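Student: Got a predicted structure plus its sequence, pasted below:
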Amino acid sequence: MIILKQMYVHNGRKFETLTIRNYTETDVKGLISLQRECFPPPFPQELLWSEEQLDSHIKTFPEGALCALVNGRIVGSMTALIIHFEPESPDHTWVQATDNGSIKNHDPYGNTLYVVDISVSPHYRKLGIGKWLMNTMYELTVYKRLERLLGGGRIPFYHKYSHEISAVQYVEDVMEGKKKDPVLSFLLHCGRSPIRVVSNYLDDKESLNFGVLMEWKNPFYKKTSC
């Protein structure tokens, strides 16, 4: 399945063409530049994509490698792989789920599309580009007849309140409108639902290494009989 979508987004002055497609080898430098722009320190710079990781994404599961372009410039990206997820044993780390970002553990016979990352240039946020990338992954989940889309969301504002409340309470406060978190709030707006707070999910000082597993259930999923 080759993904190629075009639509319009409004930049506050006019509508511009947004293209979402699978990224290829020719996009690697642009994707690395985007990562540096989206995740400056204190985010661990060793977690940014390398050429080797991006090459592995393209070769292992090209359908799950997406980029978004405005005026020919890469302004967003999203990567996913397929895994087998057991809701009864949900705890895991980002490294375990993604094979340290290489996605070489991609399982075409799995039941879950797992989000490795999503990035949107700070200059192009609030245009809905992240939502369009997420919606495209939902479409891929349906096309692949998978049970769900899943991924661990950061909670980068949690460090501001960690001396007062637990990570679980922080998530509840965001959902109740008492606090706002740029990542958690975005994922909720995209239709994702939190199912569990996981400790030591990712090396992330802002989130104190916590991650929130958030899923989107495929409404068209039908479990096949053996």
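Tutor: Cool, got the structure.
Student: drop to CA atoms for contacts and neighbour counts, all remaining ones
Tutor: Noted.
Student: Which SSE is immediately downstream of the longest helix along the chain?
Tutor: For the chain, the helix with the greatest residue count under DSSP state H is helix 129-143. Going down the chain from helix 129-143, the next helix or strand is strand 148-153, by DSSP states H and E.
Student: and whichever helix or strand comes after that following strand, what other elements does it pack with?
Tutor: Where DSSP H and E defines the elements, the next helix or strand beyond strand 148-153 is helix 167-175. Using 3 or more C-alpha pairs under 8 Å, 6 or more residues apart in numbering; DSSP states H and E, the elements in contact with helix 167-175 are helix 182-189.
Student: Got another one to weigh against that:
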Amino acid sequence: MYKETLSSGIIIVPMQQEHAEQLEALQRIVFPNLAEEELLHADQYKKHVELFPEGQFVALDGDKVIAATSSIRYHFNLNDNEHHTFFEIMGGGWFTTHEPNGEWLYGMDVSVHPDYRSKGIARALYRARQYTCKQLGLKGQMTVGMLNGYAAVSDQMNIDEYYKKVKNHELFDPTVSVQEKVGFEIVGLMKDYLNDPTCGNAGAVIVLDAGKAI
């Protein structure tokens, strides 16, 4: 079983069904502006573990769930970023979109409790996902990173302009620019992806090759 112990004592391990209630509570803390139907709930987490256990990880401080990541396998064409919404891609939260033979690991979310940020936990979760990619022979990870810095400048530019500035490293986005530092590459813009004004309802399509070390 995968396990990484960080210098802080936090451990990264595969998600279990008994973590479900804590995971739902964590969602509400980390994503306060997400629409209710886009939040993940306890029963759904239990289903994720049943469907694709290799793609779900938690970070624990003792018995307390303080961070997590969820993912599915997915057929993704780098040259054709076919539009979809977050609600659609996560199968309404049930991950019925999981493709057992998909060649990419599609990250649904990475959530870290505010009290535990800037401790390398998110990077460790990405590392766990990278382990899954290598174990299953996948091409790598992909996801749509929320452009959370847009709200601060939305009165100055539209989301297309903001995206270009982030991609060209003219602006630093608190989510996507950090994901770039992990090793992800920005390959596209997905507008009308979710219902969150913080990111202008949009996200950046990002990919991480399975061969990259984190």
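Tutor: Thanks, I have the structure now. Because the structure is predicted, anything quoted here is derived from the model rather than measured.
Student: TM-score, when you put one on top of the other?
Tutor: Here the TM-score for the pair of chains, by TM-score structural alignment, normalised by the length of the second structure, is 0.91; 211 aligned residues with a C-alpha RMSD of 1.8 Å.
Student: For residue 16 of the first structure, grab the count of nearby residues.
Tutor: By other C-alpha atoms under 10 Å, the residues close to residue 16 of the first structure number 13.
Student: For the helix or strand hosting it, give me every contacting residue.
Tutor: Assigned by DSSP H and E, residue 16 of the first structure belongs to strand 15-22. Contacting residues not belonging to strand 15-22 of the first structure are listed as 2-10, 62-71, 133 [C-alpha atoms under 8 Å, 6 or more residues apart in numbering].
Student: Now do it and helix 129-143, the angle between them.
Tutor: 40 degrees (axes from the mean of the first three to the mean of the last three C-alpha atoms, to 10 degrees).
Student: Of all the residues in strand 15-22 of the first structure, which ones are buried?
Tutor: Neighbour counts over strand 15-22 of the first structure (16 or more other C-alpha atoms under 10 Å) mark 18, 19, 20, 21, 22 as buried.
Student: Centre-most residue in the second structure?
Tutor: The residue lying closest to the centre of the second structure (C-alpha atoms, centre = their mean) is residue 109, at 2.6 Å.
Student: any idea what that residue aligns with in the first structure?
Tutor: In the first structure, residue 109 of the second structure lines up with residue 117, judged by TM-score structural alignment.
Student: Could you do residue 158 of the second structure as well?
Tutor: Taking TM-score structural alignment, the alignment pairs residue 158 of the second structure with residue 166 from the first structure.
Student: Tell me how many other residues crowd its match.
Tutor: Residues within reach of residue 166 of the first structure, counting by other C-alpha under 10 Å, total 12.
Student: Equivalent analysis for residue 124 of the first structure, please.
Tutor: Residue 124 of the first structure, neighbours per other C-alpha under 10 Å, totals 14.
Student: where does the residue located most distally from the centre of the second structure sit relative to residue 75 of the second structure, distance-wise?
Tutor: Computed with C-alpha atoms, centre = their mean, the residue of the second structure farthest from its C-alpha average is residue 156, at 27.6 Å. As judged by C-alpha to C-alpha, to the nearest Å, residue 156 of the second structure and residue 75 of the second structure stand 37 Å apart.
Student: wait, what's in contact with residue 195 of the first structure?
Tutor: Residue 195 of the first structure neighbours (C-alpha under 8 Å, 6+ apart): 212, 213, 214, 215.
Student: Same check on residue 158 of the first structure?
Tutor: Counting by C-alpha under 8 Å, 6+ apart, residue 158 of the first structure has contacts 167, 170, 181, 206, 207, 208.
Student: mind listing what the fourth one touches?
Tutor: Contact partners of residue 206 of the first structure, counting by C-alpha under 8 Å, 6+ apart, are 42, 43, 155, 156, 157, 158, 159.
Student: List buried residues within those.
Tutor: 43, 155, 156, 157, 158.
Student: And for the equivalent of residue 180 of the second structure over in the first structure, the neighbour number?
Tutor: Following TM-score structural alignment, the counterpart assigned to residue 180 of the second structure within the first structure is residue 188. By other C-alpha under 10 Å, 15 other residues sit near residue 188 of the first structure.
Student: And residue 188 of the first structure, how far from residue 141 of the first structure?
Tutor: Per C-alpha to C-alpha, residue 188 of the first structure is found 18 Å from residue 141 of the first structure.
Student: Then residue 211 of the first structure?
Tutor: Distance, residue 211 of the first structure to residue 141 of the first structure, by C-alpha to C-alpha: 22 Å.
Student: Confirm for me that residue 37 of the second structure is in contact with residue 90.
Tutor: No - counting by C-alpha atoms under 8 Å, residue 37 of the second structure sits too far from residue 90 to count as a contact (10.7 Å).
Student: Could you check which of those two is surrounded by more residues?
Tutor: Comparing residue 37 of the second structure with residue 90 by other C-alpha under 10 Å, the one with more neighbours is residue 90, at 20 against 11.
Student: Counterpart of that one over in the first structure?
Tutor: In the first structure, residue 90 of the second structure lands on residue 98 (TM-score structural alignment).
Student: Select the longest strand from the first structure.
Tutor: Using DSSP state E to define each element, the first structure has its longest strand at strand 73-83.
Student: And it against the second structure, how far off on average?
Tutor: Superposed on the second structure, strand 73-83 of the first structure shows a mean distance to its aligned partners of 0.6 Å (mean C-alpha distance after the TM-score superposition for the first structure).
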